[in-house]
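1. okay, here's the prediction I keep looking at, along with the sequence it came from:
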Amino acid sequence: MDCVFCAVVAGAEPAHRVLDDEAAVAFLDRRPLFPGHVLVVPRDHHRTLADLPPAVVGPFFLRVQRVSAAVERGLGAAGSFVAANNRISQSVPHLHVHVVPRNPKDGLRGFFWPRGTYPDEADAARIAERLRAALAPAEG
């Protein structure tokens, strides 16, 4: 596959998935700003937000909304940063929305994004599991 995100959606490329349904796939960014930095992609290939069919916009952004809440709840973050690039600074030409956990004085200033890595696969898997748990419907 030419698109790495399409390969992730298809299961041909490994990723720490936190959501996978008919509208979107969400997985940990390999080079996170902070642990728990998630990318949410539409299941079908669309390069930019403008290319996303109107009927898909609502369902897709409902998943972005759920992931944002899960990042905050699952990681105990004070808030989240949600953003998408269109063409400029878009490292993969497949629409993707960044959901980044935020806390006061976390060091993120403007659009200077110092990237890091997970210490190991076990740590990434643990964080993905916390986010999956936070996405699970509440029992009650």
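-> Looks like it came in fine. Numbering: from 1, shown residues only.
2. make it CA atoms for all contacts and neighbour counts henceforth
-> Noted.
3. element containing Val9?
-> Per DSSP states H and E, Val9 falls inside helix 4-10.
4. how far away from the center of its chain is that helix?
-> Relative to the chain's own centre, helix 4-10 is displaced by 13 Å; criterion: Cα atoms, centre = their mean, to the nearest Å.
5. putting a second one here so we can go through both:
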Amino acid sequence: MAFRPLDAPYDENNPFARILRDELPASRVFEDEEVLVIMPLQWEHPGHALVIPKWPVRHLLDMTREEMGRVLHLATRVGIAQQQALGATGFSILQNNGRDQAVGHVHFHVIPNTERVPQNPVPRSELDRMAKQLSAAFPTDA
């Protein structure tokens, strides 16, 4: 488990910042001017996705109410896509601040109620296939 103090500075070279700058590959589900949704490199439940704000923000306490609302709204849309594409009967939204935060860029895990099939790492071909499947089911707005 990773423990990053809340007062740690933002690292411009964290993996999500690098993905946002197109320096690292990612299996993209959805993207707009403010938020990116990608598949994580490992999962316990197939269809697990990450919702990442595009601005440099270390943790939830650095976000405004409006920013939190925008990102959380998008996370619920991911949950809807998981239900449509995978037959999930529900989903969890998980977000860590300092405790268990492996990457020092705020992000929200959207974990579907799918059968537990741990993979670490998930092959890129499977990440891309799942991203495409969720993208096709992504609601235009909810």
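-> Now that the structure is in, tell me what you want to look at. No experiment lies behind these values; they were computed from the predicted model shown.
6. the helix holding Val9 of the first structure aligns to what range in the second structure?
-> Mapped onto the second structure using TM-score structural alignment, helix 4-10 of the first structure spans residues 15-21.
7. surely Val64 of the first structure meets Val100?
-> No - using Cα atoms under 8 Å, Val64 of the first structure is not in contact with Val100, being 11.3 Å away.
8. give me the mean deviation of the helix holding Val9 of the first structure from the second structure.
-> Helix 4-10 of the first structure differs from its equivalent in the second structure by a mean of 1.2 Å after superposition (mean Cα distance after the TM-score superposition for the first structure).
9. just the buried positions in that helix, please.
-> Using 16 or more other Cα atoms under 10 Å as the test for burial, helix 4-10 of the first structure gives Phe5, Cys6, Val8, Val9.
10. tell me the secondary structure for the residue nearest to the spatial centre of the second structure?
-> By Cα atoms, centre = their mean, the mean C-alpha position of the second structure lies nearest to Leu50, the distance being 0.8 Å. For Leu50 of the second structure, the assignment made with DSSP: H, G, I helix; E, B strand; the rest coil gives strand.
11. how much space between the alignment partner in the first structure of it and Ala83 of the first structure?
-> For Leu50 of the second structure, the aligned position in the first structure is Leu39, judged by TM-score structural alignment. With distances taken as Cα to Cα, to the nearest Å, Leu39 of the first structure is found 10 Å from Ala83 of the first structure.
12. can you check Phe34 of the first structure too?
-> Counting by Cα to Cα, the gap from Phe34 of the first structure to Ala83 of the first structure is 14 Å.
13. more neighbours: these two, which one.
-> Shown here are Phe34 of the first structure and Ala83; by other Cα atoms under 10 Å, Phe34 has more neighbours (19 against 11).
14. ok, that one touching Ala124?
-> No - here Phe34 of the first structure does not reach Ala124: they are 11.3 Å apart, not a contact under Cα under 8 Å.
15. circling back to that earlier point, who touches both of Leu39 and Ala83 of the first structure?
-> Val97, His98, Val99 (Cα atoms under 8 Å, 6 or more residues apart in numbering).
16. count of neighbours near the second one?
-> Applying the criterion other Cα under 10 Å, we find 24 residues in the vicinity of His98 of the first structure.
17. identify the residue of the second structure aligned to it.
-> Per TM-score structural alignment, His98 of the first structure is aligned with His109.
18. a strand runs through its match, doesn't it?
-> Yes - the assignment for His109 of the second structure by three-state DSSP puts it in a strand.
19. could you tell me where the longest helix anywhere in the second structure falls in the first structure?
-> Across the second structure, the longest stretch assigned as helix under DSSP state H is helix 65-86. Aligning helix 65-86 of the second structure against the first structure (TM-score structural alignment) gives residues 54-75.
20. give me the residues contacting that stretch.
-> 19, 23-24, 26, 36, 38, 40, 42, 77-80, 82, 97, 99-101, 130-135.
21. so the match of His98 of the first structure touches Phe91, yeah?
-> No - using Cα under 8 Å, His109 of the second structure is not in contact with Phe91, being 9.9 Å away.
22. thinking again about what came up before, buried sites along the match of helix 65-86 of the second structure?
-> Burial within stretch 54-75 of the first structure, assessed by neighbour count using 16+ other Cα under 10 Å, is assigned to 60-61, 63-64, 67-75.
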